[in-house]
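Colleague: Here is my input, please return the structure:
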Amino acid sequence: ADTIRILVATDNHVGYNERDPIRGDDSWKSFHEVMCLAKERDVDMVLLAGDLFHENKPSRKSMYQVMRSLRMNCFGEKPCELEMLSDASENFQGAFNHVNYEDPDINVAIPVFSIHGNHDDPSGEGHLAALDLLQISGLINYYGRTPESDNIAIKPVLLQKGHTKLALYGMSNVRDERLFRTFRDGKVKFFQPGTQKNDWFNLMSVHQNHAAHTETGYLPESFLPEFMDLVIWGHEHECLIEPRYNPEMAFHVIQPGSSVATALMPGEAVPKHVAIISITGKEFKSEPIRLKTIRPFVMKDIVLAEERSLKDIWRHDNNRVAITRHLMDIVEGLIAEAKSEWLSCQDEVEDEELEPPLPLIRLRVEYTAPEGGRYDCENPQRFSNRFVGKVANVNDVIQFYRKKAAANRKLANDAELPEESVLAQLSIDSVKVEKLVREFLTAQSLTILPQNSFGDAVSQFVDKDDKHAMEMFVNESLANQIKHLLESNDVEEEDITDAMEHYKSKLEELFAAGHLKKTRKAKLKSKPDTWDSDLDGDWADQPGALIHTDAEAEDDDEGISSIPPKKPAVRGRGKAAATTRKPVAPPKKTPAARGGRGKKRVIEEEDDDEDEDVIMIDDDEESEGLFVKPLPTAAKKPVAREPAAGTSSRSKSSVKSASARAASTKQSKLNFSKSTGTQRSQANGRGKKPQEPSDDEISDDDDAFEPVSAPTRSSRSRR
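Modeller: Now for the predicted structure:
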């Protein structure tokens, strides 16, 4: 009378592979067997630890089969002997915020308590799960909700039968990395009963990764409170039904595993069980029960080089037939083993011959041949189709793989690290990142990437938190190498490596001398309003966040096409400079009204040169100031539209080129009539000798109305 008997199961995955003509009904049949066991063994309650459904929007067929099974086995005239002591409204939500066996309109004999997993989690409008539909229909009790994943409060469902008190805790699935951070930050609170704390048996169900797949991608048992007595662990499909004691935390852990194989892995090949937990006072006993409707699954690994019947067959050229025949014999043996294993766990039925279901078979074959030989293996799917009608998985019976050589390669790389004495001197607290990278790269052999630029990019990434520094450095280095090789038409194929090494050395020398520009800082798009950094990650880490504007691409092309590749950059012009500047409108040109410009041809050619200089402007505020002063453009426009009769054909083409560039800078709308000041300036400036401006006089900070001397390039013959 004082013993609470609980049937424990998890990961039923109803609806898994339901469209498969052979395996479509496996999941709901196994769940139905679990519920039938609860009724046959007359348990007090059923505890499910998540993933009742395989999808958060289960099909009608899946929902129908689950509701049918629950109603057949959980409803009845037998009274439920469990007494609810806590406030049910704190654990259950919705219109019926109480346990279903206390509802006066329905009679529940065996209540089912369940948390949600990662497959049947709440989603969509209203944030409802499939379990909400089952609860509102009075079939289960959905508890352990986690509405706030960064602030979790876990309150127990307090039940009592006789003198046995049960505190039932539940925590539904939360993304492992986020849950790890929430536990680490101390934002998970566990509530305990207010009275007689030592008299309660504390039982908890969780649905998280049990094994440490990554540093934070699991739930350590040490995060759970020490006052727990038993933890039912869901999500892991391997059946570890025997209670395992954790001496550090002083509680037991049971991992029931899944009731249906959802992957052909070694963990799924373990026989499937559920357990009946009998709790009396502070003690419990576990009774494992093997499920009998589970489709038999046998898995085996072999190495072809170690098979006696295939000894030295790798020396022969045509060995496919022999290998295929040997593998078929192994699969036939596995099929027979699966059938006999299934029959051995069935109840003896007189005068009835049981027909075992088609088994799941997986044969993993490592076919790495000794040096100089090879194994000619058949196509895996064609091989698997040989067993149609004999196995359930007719497309993936066999899996071929080669032995990994990554370990040896890793050891070889380890030998190229700096000496131990050098590493000992490199204290992380006192050394710069560039020095650390330089010491490591010295031991390596870089062919394409410049070493000093590599260290600078790493420094930008670490010190300045430029998340795209490495990406942009690698992309630009590869693009420059390819461009250099394409321009070098005389490079033979066998000399490509030497040419790449030479170009890399040249870039390293330029960077060391300070002539090589640093990688342009990445520009990011504005983060969308619907972006959740916790769920989707940092916006800056997304490839789509980086802006690749057409203007930059056009700027790159302009700089490449307008400047010869071998022309010395006297005034800072060239591809490198052009790609880092924004194109700005030509109002930078000095207005003709100031006088002293000379002939009309000189003005036109000077304007052409000035257009090239304008590209270097990179001051947004100055550009805005220039755009509201149309006088320089007004003075130049008539010249371009009505060239003098003495202008040469070369000058006409220059005028057209200047006009085209002016149009591209959106200044073509400024249409002014020819002013008298323009004509006077042309007449007065014919006899003056143009002067060469110094580099100091050419500055981006010059105002559009300041006088600028005419450069000597205007008088240079361009024919």
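Colleague: only C-alpha atoms for contact and neighbour calcs from this point on.
Modeller: Noted.
Colleague: now the helices for the stretch 151-300 of the chain?
Modeller: 176-184 (DSSP state H, counting those that start in this stretch).
Colleague: swap that for the stretch 501-650 of the chain, sorry
Modeller: 533-536, 550-562, 575-579, 600-614, 620-627, 631-641, 649-664.
Colleague: can you check the stretch 351-500 of the chain too?
Modeller: Under DSSP H, counting those that start in this stretch, the stretch 351-500 of the chain gives helices at 380-384, 406-414, 420-425, 433-442, 451-463, 469-487, 496-513.
Colleague: Could you check the angle the longest one makes with helix 451-463?
Modeller: With axes from the mean of the first three to the mean of the last three CA atoms, to 10 degrees applied, the angle from helix 469-487 to helix 451-463 works out at 160 degrees.
Colleague: buried ones in helix 469-487?
Modeller: A469, M470, M472, F473, V474, S477, Q481 (16 or more other CA atoms under 10 Å).
Colleague: Here is a second sequence; please produce its structure as well for comparison:
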Amino acid sequence: MKILITSDNHLGYKESDPIQGEDSFTTFEEILKIADKENVDILIQGGDLFHINKPSRYTFNRAINLLKKYCLGDKEIKIETNTQLTYHDDNLNIKMPIIAIHGNHDDPCGLGSLSALDILHTSGLITYVGKCTNLDKIEIKPILLTIEETNVALYMLGYIKDVRLHRAFLEGKISYLRPDNYKEYFNILVLHQNRVKYAEKEYIPEEFIDNMFDLVIYGHEHESLTSQNIYKNFFIIQNGSTVRTSLSDSEISDKYTYIIEINKKEFKCNTIPLQTVRPLCFDNIILEDDKNIEDILTKKVNTMIKGTMPLVRLRVDLLKGIPINKYKFGIQFKDIICNFSDILKFKTKKRKEIKEENKKISEIHLKDIIYNFVSHKNLTTIPENLFLNALEEFTEKDEKKAFENLMDNMQKEYIKRIINDGFCEEIPFLKIKNQIINEKGYKEEEEIISKEINEIENEIEINNKEETIKTKKINKNEKLKDEDSFSFTEFL
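Modeller: The predicted structure follows:
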């Protein structure tokens, strides 16, 4: 069985940029061409197919055209499986099945908790799997693939926040629904998480992974590499990204796609360099002061340039002096460097008297402040994690109805619990149950009462008017009497 592996394609990255706008699509097409040329049986995509949660119509159109071009066609597919894959649809002529999971960039959110991948899945161009709906019980059901005597079990899990998944592993909430004869399968785990420990509990270490697996595929990390875990005896493929989305150390290395050839329990991994990825030239320089700084940096950048319209990043550690204007410096390279306005990154020496606590202020995010605030409030009606999810969707994924959807879902959940049990842990709704069941009766009663109140108010208003008229008449008569009395006295 021949499988191509790719991940972090980030389709649509800088789509409006006149120079970099086509980069993500060009390399993705190169990968599809490789898969077609190598006649692979299946393609596995390890998350972040799209760069943003709501891809533009332009990006969607480009993605669909590429998938149609390379996935549709006449070819006999020999794979037997326990899952409905794209080629099982009689209305479509699929020659290369694609199985994908979501990443942190294109994860499901909003109404219906849908991902951009759901649309491709519904259209029949890919099979989207790995969506988790219950974080208290994460069950990973394998896709079983068979060609002749080779059996492969794919266990695929889409992106879950690293802290939560880390906790779920520690608490034993992860289970694999493996077949009875799972040892006869070549077992593959595909996930989209941090592999490197960037922060405490914000990664999934290899030690957490069951030793039943023969191959583990990590998406999310942008550096391409492979390694063997000698303690658990499984092979690791960290596919890396196929387009450079930052000018950092993790993006310096070459980009690859991988083809694995499996024969029973044995396999071979072929590393294929990608030729269309825009080169990145990266270096550091330390300057004592800003004397002749522009000439020095110009010479340095000229020595760094390799390839056609590369990305260039020069980190400048300026010990003394004032940084120069990056745009004015870069304009001289506008015809030979892609990111000419952002070549330099200055690092100036910080004053020693600045306290360590103050240095950390820039690292504080609004989300962390709100999280700390919410965690001390002991929310009762809305769970903290759901509130924070809605906040993230609203701020980072442009989901304008995030809070509206949250409230609607919570309302439906509470009503469902009340109808079924007459009880809700968060709110004592027992007395309201009968009101909801007899809602129609209450509405009718309310209308009758409202009508009676209106009639009473009208009657009171009429009485008040009559009393007012009577009062006015009495006052008028009294006034006339006074006037008559005054006139008679005057007459006398």
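Colleague: Of the helices of the stretch 501-650 of the first structure, flag the one that's most buried.
Modeller: Counting by mean count of other CA atoms under 10 Å, helix 600-614 has the highest mean neighbour count of the helices of the stretch 501-650 of the first structure, with a mean of 21.
Colleague: before we move on, back to that, how about the helices of the stretch 351-500 of the first structure in JSON lines, adding distance to F297 of the first structure?
Modeller: Below are the helices of the stretch 351-500 of the first structure laid out as JSON lines (distance: least, CA to CA, whole Å):
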{"stretch": "helix 380-384", "distance to F297 of the first structure": "15"}
{"stretch": "helix 406-414", "distance to F297 of the first structure": "31"}
{"stretch": "helix 420-425", "distance to F297 of the first structure": "51"}
{"stretch": "helix 433-442", "distance to F297 of the first structure": "50"}
{"stretch": "helix 451-463", "distance to F297 of the first structure": "50"}
{"stretch": "helix 469-487", "distance to F297 of the first structure": "46"}
{"stretch": "helix 496-513", "distance to F297 of the first structure": "54"}
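Colleague: just these: most buried one?
Modeller: Note that of the helices of the stretch 351-500 of the first structure, helix 451-463 is the most buried (mean count of other CA under 10 Å), with a mean of 19.
Colleague: whereabouts in the second structure does it align?
Modeller: Mapping helix 451-463 of the first structure onto the second structure (TM-score structural alignment) gives no aligned residues.
Colleague: which element is the residue mapped onto F113 of the first structure from the second structure on?
Modeller: Under the alignment (TM-score structural alignment), F113 of the first structure maps onto I99 of the second structure. Following DSSP states H and E, the helix or strand that holds I99 of the second structure is strand 98-100.
Colleague: Would you mark the buried spots in the helix or strand that that strand is followed by?
Modeller: Downstream of strand 98-100 of the second structure, the first helix or strand assigned by DSSP H and E is helix 116-123. Residues A116, L117, D118, L120, H121 are the ones in helix 116-123 of the second structure that count as buried (16+ other CA under 10 Å).
Colleague: Please name the nearest non-neighbouring residue to the second one.
Modeller: Looking back up the chat, that one is L117 of the second structure. The shortest distance from L117 of the second structure to any non-neighbouring residue, by CA to CA, 6 or more residues apart in numbering, is to Y128 (6.3 Å).
Colleague: so how far is E148 of the first structure from the one in the first structure that sits across from that neighbour in the alignment?
Modeller: Residue pairing (TM-score structural alignment): Y128 of the second structure is matched to Y142 of the first structure. Noted for Y142 of the first structure: a distance of 17 Å to E148 of the first structure, by CA to CA, to the nearest Å.
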